[in-house]
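Participant: Predicted model and sequence follow; I will ask about them next.
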Amino acid sequence: MRGAAPGGWVRLGGRKVADHGIFTVHRDRYRLEPEGRERDFVVLRAVDWVNVIALTPEREVLLVRQYRHGSESDSLEIPGGMVDRGETPEQAALRELREETGYRAARAELLGTIEPNPAIFANRCHCFLAEDARPAGPAEPDPWERIELIRRPAGALPDLVREGAIRHALVVAAVGLYLLSGRT
């Protein structure tokens, strides 16, 4: 048993109920103090994710369009993916940039870390800015990915969100962090 969490919640225990490769499903038991009421909560555990706003020397942002099975539609996004074992989030961001776009940047600066959906997900998404991204060869997407590279002026990002061209919540959050950074 762990100590009381904020809000009076005490975690009594939990167990994994399913493993789906990219995430596991857990049923965790909590007690609410001081009332003593108990309840099970479903928690999805996954490795952390990254996404990266990559800007070319011409201040164009590198976007990727790919089919998403959850929404059953194409999605306009920024490069991103999972943090592999042994990688730092920055290394993962630079790797995903290279794999999905064929571009490389010398470094990636953390814009912020967000919780995708803290009600059910127990992971984080690290949002990065990679400036001076330059072509480094052909993209090397995963075998099950079909990605189209799109370049747009970085100043177009707010309109792409406002007009609904960018709908992925984690990408919208990264754009917001980028705009708040004052680096536009």
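Facilitator: All right, it came through fine.

Participant: C-alpha only now, for contacts and for neighbours.
Facilitator: Noted.

Participant: Residue 121 versus residue 108, what's the distance?
Facilitator: Distance, residue 108 to residue 121, using Cα to Cα, to the nearest Å: 25 Å.

Participant: Below is structure B, check it against A:
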Amino acid sequence: MSDESDGADLAWESIDSDVAYSCPGFDVVHERVVLPDGTESDYDHLDEPPAVVILPFTPDGDVVVIEEWRQAVGRVNRGLPAGSVEPDDADFERAARRELREETGYEADDLTALTALEPSNGVTNTVHHYFAAEGCTPTASQDLDFDEAIDVGTTPYDALYESVRDGDCRDARTALAVLYYETLGPASETARS
């Protein structure tokens, strides 16, 4: 594959699009598309707003984690605070600060943008914006949505990293945040110096 390819010969053409189903958090979009070989087909995907994922560190270096029921997989998930960007969020950092406060009751002294990734671009158009938050302290009560039940705790960073490395952490957002932080973010810079 050439590094100079713009992918135009791979592009699909959307000839019709409508919302097949709408619910809080996302829409299911149905499209009629023309494939590169001229074949017409149907394609459905989730239309979701951007989201933020926060890797929040307490002043002593522990990570603030949450446990939340995830109906799609039928179990409690241990992971990082995350949530959708809302229309009144001025930017992604503001959304990250809001989600951290609402889900955990913690607030951060400093936020550093880590990366932005498309977690599942074969079925959804959402982009997750990752942040490391430093100096996180409990300053308020949780302000959860009606369908959220979240327990908040802390864990040593090394224990969280080990759970990702060993495959015990099943939450992809958490794994991506930790692995990015460890290999390309501030943790890797500390290890290199």
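Facilitator: Now that the structure is in, tell me what you want to look at. None of the values given here were measured: they were computed from a predicted structure.

Participant: returning to that earlier point: looking at residue 108 and residue 121 of structure 1, which is more packed in?
Facilitator: Counted by other Cα atoms under 10 Å, residue 108 of structure 1 and residue 121 do not tie: residue 108 has more neighbours, with 21 against 16.

Participant: That one -> structure 2?
Facilitator: Aligned against structure 2 by TM-score structural alignment, residue 108 of structure 1 finds its counterpart in residue 111.

Participant: before we move on, what about residue 64 of structure 1?
Facilitator: In structure 2, residue 64 of structure 1 lines up with residue 66, judged by TM-score structural alignment.

Participant: what sits against the nearest residue to its match once chain neighbours are set aside?
Facilitator: Distances taken as Cα to Cα, 6 or more residues apart in numbering put residue 152 closest to residue 66 of structure 2, at 4.6 Å, once the chain neighbours are dropped. Under the criterion of Cα atoms under 8 Å, 6 or more residues apart in numbering, the neighbours of residue 152 of structure 2 are 64-67, 104.

Participant: Three-state assignment for the aligned partner of residue 152 of structure 2 in structure 1, please.
Facilitator: Under the alignment defined by TM-score structural alignment, residue 152 of structure 2 corresponds to residue 149 in structure 1. Taken by DSSP: H, G, I helix; E, B strand; the rest coil, the conformation at residue 149 of structure 1 corresponds to strand.

Participant: in structure 2, what residue sits furthest out from the centroid?
Facilitator: Each residue of structure 2 has a distance to the centre, and by Cα atoms, centre = their mean the biggest one is for residue 38: 35.1 Å.

Participant: show me where structure 1 has helices.
Facilitator: Under the criterion DSSP state H, helices of structure 1 are mapped to 89-101, 157-162, 169-181.

Participant: in the superposed pair, what's the mean gap between the first one and structure 2?
Facilitator: Read it as helix 89-101 of structure 1. Superposing on structure 2 and averaging over aligned pairs (mean Cα distance after the TM-score superposition for structure 1), helix 89-101 of structure 1 comes out at 1.1 Å.

Participant: Identify the residues contacting that helix?
Facilitator: Outside of helix 89-101 of structure 1, the residues within contact range by Cα under 8 Å, 6+ apart are 49-52, 54, 62, 64, 79-84, 103-105, 107-110, 126, 128, 130, 136, 138-142, 147, 149.
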